[in-house]
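Visitor: Okay, here's the prediction I keep looking at, along with the sequence it came from:
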Amino acid sequence: MTDTTQTDTENRQCAAWGAVLSMSLCVALLLASEFMPVSLLTPMADGLGVSEGATGQAISISGLFALVASLMSTTVAGRVNRKSVLVGLTMLMLISLVIVAMAPNFAALITARAILGICIGGFWALATAVMMRLVPSHDVPRALSIMYGGQAIASAFAAPLGAWLGDIFGWRAVFWALTPLVAINLVWQLTVLPSLPARGRQNFGALVDVLSRPYFLRGLIAAMLSWGSAFTMFTYLRPFLEQFNGADVLTLSLLLLVLGLAGFVGTWVAGRFIGQRVAPLLKLPALVMGVITLGLLFTSGSILATGVLLAGWGMMNTALSVIFMTWMSQNVSDAPEAGGSLMVAAIQGSILLGAIWGGLLLDHLSITATFVGSVALSALAVILIGNGQNLLRPVNSPKHTGD
């Protein structure tokens, strides 16, 4: 009997980690779909007959719809089983990719990005809460690091492969190539995700309650500044490398590969060492990425120096997600779906504003101004976070106090 019980427990644990891996693949495909245009910015702009700045801002349309979807997903979904919601969102991703691949004009691109934004917002709003249900609480940081390993995979291979394949076959072929992978992930989700009944009906009151907690609001603003800084720079990385370093397609692909591979290190380190002491780490990504972004402006004569700096940036970029989502899971554990919705809205809003901010600086000033604008946002994030203690839930209350 004991052996049978132990076997059943081990089978459940294996099934749970299989579900975590399916979520990780979904993250990889979501990130590839969302940010693939970064590596294809120049040819997409040429193919659709618009400027690079306008194309970069079109990318941010997904952020706008993701922002709205993240706030509404848990309320609109109501009592729908969360597995069904996740599968439906994956189907939306597939539809979006097909539209982008066939896009005859700029309007079609915007439409596809809007559909993708709904998928992104809904998925990320539920992702952390789902992880908290799949594995025990002490395994949540590890599960999150595995899930965000999908982000590292996308960062490592999507951008360089996109640039390389786009140069050979055209940018549309790159998006067609993603569609069978999404279809495979859809089948995998149907197979390994357990039934996840909704735990009560969510409403906007829950969002307001979480948002009214001073420590969480400060953390939300810090997250927005951190991600806003990152995507002010990252969205326009290709034009920067082309202008500052004279990077051709091969060099660009290699530099993006270095950046992405470093993301695996960031994800692994963050998942292994965060534990319960997340406060000191909250400002680290913004601080390191801000310094690196500034340093890139002085490496125009050296591809090697640029590659080293991009490796550091890539490591911190993936660590950023693990650090802040672990912070959220530990400090809003009583309302993970509401906290997740607000976090995703903040992140997607910052991606939207960062892309717009960077695009305006690029079109009206220069790529240097875009990078300086990124550094300014990271500096504000570091100042707000301080030592991180003011972003933690007060220990004398399981929910919140009016600190």
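Guide: Looks like it came in fine. Numbers count the residues shown, from 1 in each chain.
Visitor: CA atoms for contacts and neighbours, from now on please.
Guide: OK.
Visitor: for this protein, what's the longest helix?
Guide: helix 2-39 (DSSP state H).
Visitor: elements contacting that one?
Guide: For helix 2-39, the elements it packs on are helix 52-59, helix 82-102, helix 106-134, helix 140-147, helix 149-153, helix 159-169, helix 171-192, helix 237-244, judged by 3 or more C-alpha pairs under 8 Å, 6 or more residues apart in numbering; DSSP states H and E.
Visitor: Most tightly packed of the ones you listed?
Guide: helix 149-153 (a mean of 27; mean count of other C-alpha atoms under 10 Å).
Visitor: Which elements pack onto it?
Guide: On a contact count with 3+ C-alpha pairs under 8 Å, 6+ apart, helix 149-153 meets helix 2-39, helix 249-273.
Visitor: Contacts for that helix, please.
Guide: 24-29, 31, 260-264, 267-268, 318 (C-alpha atoms under 8 Å, 6 or more residues apart in numbering).
Visitor: Recalculate using a threshold of 7 Å.
Guide: Contacts to helix 149-153, defined as C-alpha atoms under 7 Å, 6 or more residues apart in numbering, come from residues 24, 25, 27, 28, 31, 260, 261, 263, 264, 267, 318.
Visitor: Do a quick rundown of the helices in the stretch 301-403 of the chain.
Guide: Along the stretch 301-403 of the chain, the segments classed as helices by DSSP state H, counting those that start in this stretch run 303-331, 336-364, 367-385.
Visitor: out of those helices, nearest to residue 294?
Guide: Minimum separation from residue 294 across the helices of the stretch 301-403 of the chain (C-alpha to C-alpha) falls at helix 367-385, 6.5 Å.
Visitor: That closest one vs helix 237-244, what angle?
Guide: On the basis of axes from the mean of the first three to the mean of the last three C-alpha atoms, to 10 degrees, helix 367-385 is oriented at 130 degrees to helix 237-244.
Visitor: Tell me the buried residues in helix 367-385?
Guide: Of all the residues in helix 367-385, those buried under the rule 16 or more other C-alpha atoms under 10 Å are 367-375, 377-382, 384-385.
Visitor: circling back to that earlier point, determine which stretch of the helices of the stretch 301-403 of the chain is the most buried.
Guide: Stretch with highest mean neighbour count among the helices of the stretch 301-403 of the chain: helix 336-364 (a mean of 25; mean count of other C-alpha under 10 Å).
Visitor: Comparison target below:
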Amino acid sequence: MPLGTFIESLTDWRTTFLIWSGLSVVVLLAVVLTLPSLPSQSAIPVREVFALPIRNGRLRVVMTTVALYVLGHFGAYTFIRPFMEERAGASVAWVTGLLIVFGVGGAIGNFVAGHTVNKNMRATFVVACTGLVAALLLLLVIGGSPAGLAVAVVVWGVSFGAANLCQVNMMLAAAPDTFEAAMSLNTMGYNISIALGALLGGLFAGGFGTIGAVWFGVALTVIALLTAFGSHRDAAHT
């Protein structure tokens, strides 16, 4: 995304999309030509895949929680550049730099969560999701200054990286015997949530400005956090 932002500043958004589309085709061909066939060790019939969340309540909760925080994240993140430009007067170079910082923060969050998730998976996700809420609120409160913007983006990147690692481990814990099938459903839901998050965030941005998109992100990540807490209480009473 930082490179895409930079290319768009040199050309226009249509040219940027065409460039990334071409690169995507190259990657697809490379995958087809180089990756070997990897047969599944726990395959189930396709007709049973979509029944997994119906039969597995824990899996259903995990998928719902993941969909909620992904909706919230991408509802806000899709409009991070116009938010930075409007609220903090950020230049293209500053936006690009902060997006790189976001990516580095994501890698750090992923690394940290890799150590903590084995000790307490649910607590790690709750902390990560709390970080997402805090980052978006910081964006609204102090995102009008370059320094405040940088702080919010760092917290956001670290938290999102940690949450993404947690969701894979949560899926494995919820469906250990059908992990590949469950993960395929989760991946589908994740990508649908990216598209829906951008769409709904766009509606809020259109009606209330970029602040509306961020508030949408706050609302959805808060609901994801409450869902995680609720599932913990339910597990404690079963």
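Guide: Received it, and whenever you're ready, just let me know what you need. Keep in mind it's a predicted model, so treat the numbers as computed, not measured.
Visitor: TM between them?
Guide: In this superposition the chains share a TM-score of 0.86, using TM-score structural alignment, normalised by the length of the second structure; 235 aligned residues with a C-alpha RMSD of 2.6 Å.
Visitor: related to what we said a few turns ago, dump the helices and strands packed on helix 2-39 of the first structure into a markdown table; add distance to residue 334 of the first structure as well.
Guide: Formatted as a markdown table, these follow (distance: least, C-alpha to C-alpha, whole Å):
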| stretch | distance to residue 334 of the first structure |
| --- | --- |
| helix 52-59 | 34 |
| helix 82-102 | 18 |
| helix 106-134 | 10 |
| helix 140-147 | 15 |
| helix 149-153 | 26 |
| helix 159-169 | 37 |
| helix 171-192 | 26 |
| helix 237-244 | 39 |
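Visitor: what sits against the alignment partner in the second structure of residue 327 of the first structure?
Guide: Matched by TM-score structural alignment, residue 327 of the first structure corresponds to residue 170 in the second structure. By C-alpha under 7 Å, 6+ apart, the contact set of residue 170 of the second structure is residue 62.
Visitor: circling back: for the helices of the stretch 301-403 of the first structure, give me CSV that also has distance to residue 208 of the first structure.
Guide: Formatted as CSV, the helices of the stretch 301-403 of the first structure follow (distance: least, C-alpha to C-alpha, whole Å):
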stretch, distance to residue 208 of the first structure
helix 303-331, 16
helix 336-364, 9
helix 367-385, 22
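Visitor: Quick one: closest of those to residue 18 of the first structure.
Guide: Residue 18 of the first structure sits nearest to helix 303-331 of all these, at 19.4 Å, using C-alpha to C-alpha.
Visitor: For stretch 359-374 of the first structure, give me every contacting residue.
Guide: Stretch 359-374 of the first structure has contacts (C-alpha under 7 Å, 6+ apart) with 53, 56, 57, 229, 230, 232, 233, 240, 293, 294, 358.
Visitor: which secondary structure element contains the fifth one?
Guide: It refers to residue 230 of the first structure. Assigned by DSSP states H and E, residue 230 of the first structure belongs to helix 214-234.
Visitor: what stretch of the second structure does that helix fall on?
Guide: Aligned by TM-score structural alignment, helix 214-234 of the first structure falls on residues 57-77 of the second structure.
Visitor: Buried residues, the matching stretch. List them.
Guide: Using 16+ other C-alpha under 10 Å as the test for burial, stretch 57-77 of the second structure gives 58-77.
Visitor: How about stretch 86-95 of the second structure?
Guide: In stretch 86-95 of the second structure, counting by 16+ other C-alpha under 10 Å, buried: 87, 88, 90, 92, 94, 95.
Visitor: what does that stretch rub up against?
Guide: By C-alpha under 7 Å, 6+ apart, the list of residues contacting stretch 86-95 of the second structure reads 6, 81, 84, 85, 143, 144, 145, 146.
Visitor: I'd like the distance between the nearest residue to the third one once chain neighbours are set aside and residue 50 of the second structure.
Guide: In space, residue 84 of the second structure comes closest to residue 90 once its chain neighbours are excluded; the distance is 5.5 Å by C-alpha to C-alpha, 6 or more residues apart in numbering. The gap separating residue 90 of the second structure from residue 50 of the second structure is 45 Å, by C-alpha to C-alpha, to the nearest Å.
Visitor: What of residue 13 of the second structure?
Guide: Distance of residue 13 of the second structure to residue 50 of the second structure, computed by C-alpha to C-alpha: 37 Å.
Visitor: Which residue lies nearest the spatial centre of the second structure?
Guide: For the second structure, the residue nearest the mean C-alpha position is residue 70 (4.4 Å; C-alpha atoms, centre = their mean).
Visitor: my guess is it contacts residue 195, does it?
Guide: No: counting by C-alpha atoms under 7 Å, residue 70 of the second structure does not reach residue 195; the two are 9.8 Å apart.
Visitor: now for residue 195 of the first structure: what does it line up with in the second structure?
Guide: Per TM-score structural alignment, residue 195 of the first structure is aligned with residue 37.
Visitor: Quick one: residues contacting that match.
Guide: Residue 37 of the second structure touches nothing, counting by C-alpha under 7 Å, 6+ apart.
Visitor: before we move on, what about residue 116 of the first structure?
Guide: Residue 116 of the first structure neighbours (C-alpha under 7 Å, 6+ apart): 62, 92, 93, 96.
Visitor: Counterpart of residue 133 of the second structure over in the first structure?
Guide: Using TM-score structural alignment, residue 133 of the second structure pairs with residue 290 in the first structure.
Visitor: which outside residues touch the helix or strand containing that match?
Guide: For residue 290 of the first structure, the host element (DSSP H and E) is helix 284-296. Residues outside helix 284-296 of the first structure that contact it (C-alpha under 7 Å, 6+ apart): 226, 306, 309, 313, 316-317, 320, 371-372, 375, 378, 381-382.
Visitor: Can you pick out the most distant pair from the contacts of residue 116 of the first structure?
Guide: Longest span within the contacts of residue 116 of the first structure, C-alpha to C-alpha: 62 and 92, 12.6 Å.
Visitor: on that earlier part again, SS state for the residue nearest to residue 84 of the second structure?
Guide: Secondary structure, DSSP: H, G, I helix; E, B strand; the rest coil: residue 90 of the second structure is coil.
Visitor: What's the match for it in the first structure?
Guide: Alignment note (TM-score structural alignment): residue 90 of the second structure maps to residue 247 of the first structure.
Visitor: State the distance from that match to residue 277 of the first structure.
Guide: Taken as C-alpha to C-alpha, the span from residue 247 of the first structure to residue 277 of the first structure is 41 Å.
Visitor: Then residue 72 of the first structure?
Guide: Distance from residue 72 of the first structure to residue 277 of the first structure, by C-alpha to C-alpha: 31 Å.
Visitor: Those two: who's more crowded?
Guide: Each of residue 72 of the first structure and residue 277 has its neighbours counted (other C-alpha atoms under 10 Å); residue 72 has more, 21 against 10.
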